[in-house]
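Student: Sequence and predicted structure are below.
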Amino acid sequence: MKRILFSVHLVVAAAMLAGIGHTRAEDGVDSAKTAAFDKRIFAGPPRRKSYACFVRGYDANHLTQRPKQKVSAMKLLVTAENAREEKTTSHSFRLGIKYRHRTGNFDSSGFCGHVVTEDASNEIRFDCGVDCEGGGINVALSKDDKSTIIRLERIRTWNRNKPDQEAEDALVAGADDRLFRVDRAGAEECAELVTDRRELAAIRHK
């Protein structure tokens, strides 16, 4: 667990250096505020393992208005896992992407940490990053808690159906690919992002 927590702090630092918003990292964030944010994103206090799923398929009208948007569909699964013996919670994410002009499903994953924006709002968000300088995403909640607002500059992805050596790719922010609103859905809607059989069974029985 200590290795996981250390990875979270490294990820947050890397995401900040990558320029995903102007934020203050986990150590400077009020624990009561992080608990309140977790309660909002997971629709209740996180249990031993909790999931939050957000999905969006962009229709033809939306894409016509944003001709430079590369993404046609996106899924985000955020996980909280409590280590009772250490009284700590780790957070991770899985992201699924479909492109409008390319075939295949592209995935990414990594760890998340809480940050606070350094503007007047002092908003709590997740900064989530991919290992080995793979970029990441910044995740905020809409005011009604029904959607996440995903911001990115660059994130490494992998084609789900290709061997590892051929699979690596990246989504780089363009004019219409920097900000995504993705709507809350049942955890089973994100089941395709999970490869572990036990975890998949748990999600499908939510």
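Tutor: Happy to help now that I have it.
Student: going forward, measure contacts between C-alpha atoms and count neighbours the same way
Tutor: Will do.
Student: How about the secondary structure of the spatially most central residue of the chain?
Tutor: Using C-alpha atoms, centre = their mean, the residue of the chain that lies closest to the mean C-alpha position is residue 93, 4.6 Å off. Put simply, residue 93 is strand when judged by DSSP: H, G, I helix; E, B strand; the rest coil.
Student: what's the answer for the one 5 residues further on, then?
Tutor: Judged by three-state DSSP, the three-state class of residue 98 is strand.
Student: correct me, but it touches residue 104?
Tutor: Yes: with contact taken as C-alpha atoms under 8 Å, residue 98 and residue 104 are classed as touching, separated by 6.8 Å.
Student: Neighbour count: those two, which is higher?
Tutor: Just comparing residue 98 and residue 104: by other C-alpha atoms under 10 Å the higher neighbour count belongs to residue 98, 19 against 12.
Student: State the distance from that one to residue 195.
Tutor: As for residue 98, its distance to residue 195 is 18 Å (criterion: C-alpha to C-alpha, to the nearest Å).
Student: structure B:
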Amino acid sequence: MRRHFLMRVVLVEAALILMAGMASPARAAGSAPDEAFQRQVFGRVIGKDRIHACYRRAYDAPHLGSHPQQNVRTMTLLVTGSAEEGADPGYTLGLGVTFRKAGTHFETFGGCGAIGSSAAPAAKANVAHCSVDCDGGAIDVRLKGEKSVLVAIPDGARIWKAGSDSEDSDERKRFGADDKLFRLDRTALTDCLSLVGDEDEKAMLRRGQ
């Protein structure tokens, strides 16, 4: 179930933090690109507690009418940041999607590396490169102004019905030819509650954390 998959995401995040810390033991809050990314996404640098940001977009009928090969009707993105002392920060994402031909909610989760870290020197300073577990595809989150991000899914990503077992489902075929790049706008953290299974973390979102 989702709980098992989220546990794997947490383990991936922990591994990313540990690996990054081994690569640059002197770092605490992250590199300058990391801190710039955090300030724009979360409003401040990551501290000892997790921090979240939520972005969303619902495409209206005129937009979908002018983009017949776009199947995505709504998209919600939850970005979570965390850090441990002496290590680069780690990021995870949760993505919720609905499509124009079905009201079913689908979701996916992934882990992201540090921004422009020594472990990934070629990484751009304003982009988080993320991957879905079990070769589920790549998702990039790029900063776009003060209140928006661009979500790139160039080759689709493994998704599954919300709340179902991720290991038994792969619905990436639902992405259309024009479902490659999405601009999402910042919204209330409570709009991302459906992407969180842990009650303590839901409480953090309700408190605006």
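Tutor: That came through, no problem. Worth saying up front: this structure is predicted, and the values here are computed from it rather than measured.
Student: TM-score for this pair?
Tutor: Superposed pair, TM-score by TM-score structural alignment, normalised by the length of the first structure: 0.78. Supporting alignment: 185 aligned residues with a C-alpha RMSD of 3.0 Å.
Student: and the residue nearest to the centre of the first structure, what does it touch?
Tutor: 76, 77, 78, 79, 109, 110, 111, 112, 128 (C-alpha atoms under 8 Å, 6 or more residues apart in numbering).
Student: In terms of helices and strands, where is the nearest residue to it once chain neighbours are set aside?
Tutor: Taking C-alpha to C-alpha, 6 or more residues apart in numbering as the measure, residue 93 of the first structure lies nearest to residue 78, with 4.5 Å between them; neighbours along the chain are not counted. With secondary structure defined by DSSP states H and E, residue 78 of the first structure is part of strand 71-83.
Student: helices or strands next to that strand in the packing?
Tutor: If you count contacts as 3 or more C-alpha pairs under 8 Å, 6 or more residues apart in numbering; DSSP states H and E, strand 71-83 of the first structure packs onto strand 49-57, strand 88-99, strand 179-185.
Student: neighbouring contacts of it?
Tutor: Contacting residues not belonging to strand 71-83 of the first structure are listed as 1, 46-59, 63, 88-100, 177, 182, 187, 190, 193 [C-alpha under 8 Å, 6+ apart].
Student: Buried only: go through those for me.
Tutor: 46, 50-56, 63, 89-99, 177, 182, 187, 190, 193 (16 or more other C-alpha atoms under 10 Å).
Student: mind listing what's buried in the helix ranked longest in the second structure?
Tutor: Using DSSP state H to assign secondary structure, the helix with the most residues in the second structure is helix 2-23. Applying a neighbour-count criterion of 16+ other C-alpha under 10 Å, the buried positions in helix 2-23 of the second structure are 2, 5-6, 8-9, 12-14, 16-21.
Student: Leaving out chain neighbours, which residue sits closest to residue 122 of the second structure?
Tutor: The nearest residue in space to residue 122 of the second structure (C-alpha to C-alpha, 6+ apart) is residue 116, at 6.9 Å.
Student: separation between the one you found and residue 175 of the second structure?
Tutor: As for residue 116 of the second structure, its distance to residue 175 of the second structure is 29 Å (criterion: C-alpha to C-alpha).
Student: unless I'm mixing things up, residue 186 of the first structure is touching residue 43, no?
Tutor: No: counting by C-alpha under 8 Å, no contact exists between residue 186 of the first structure and residue 43, whose distance comes to 11.2 Å.
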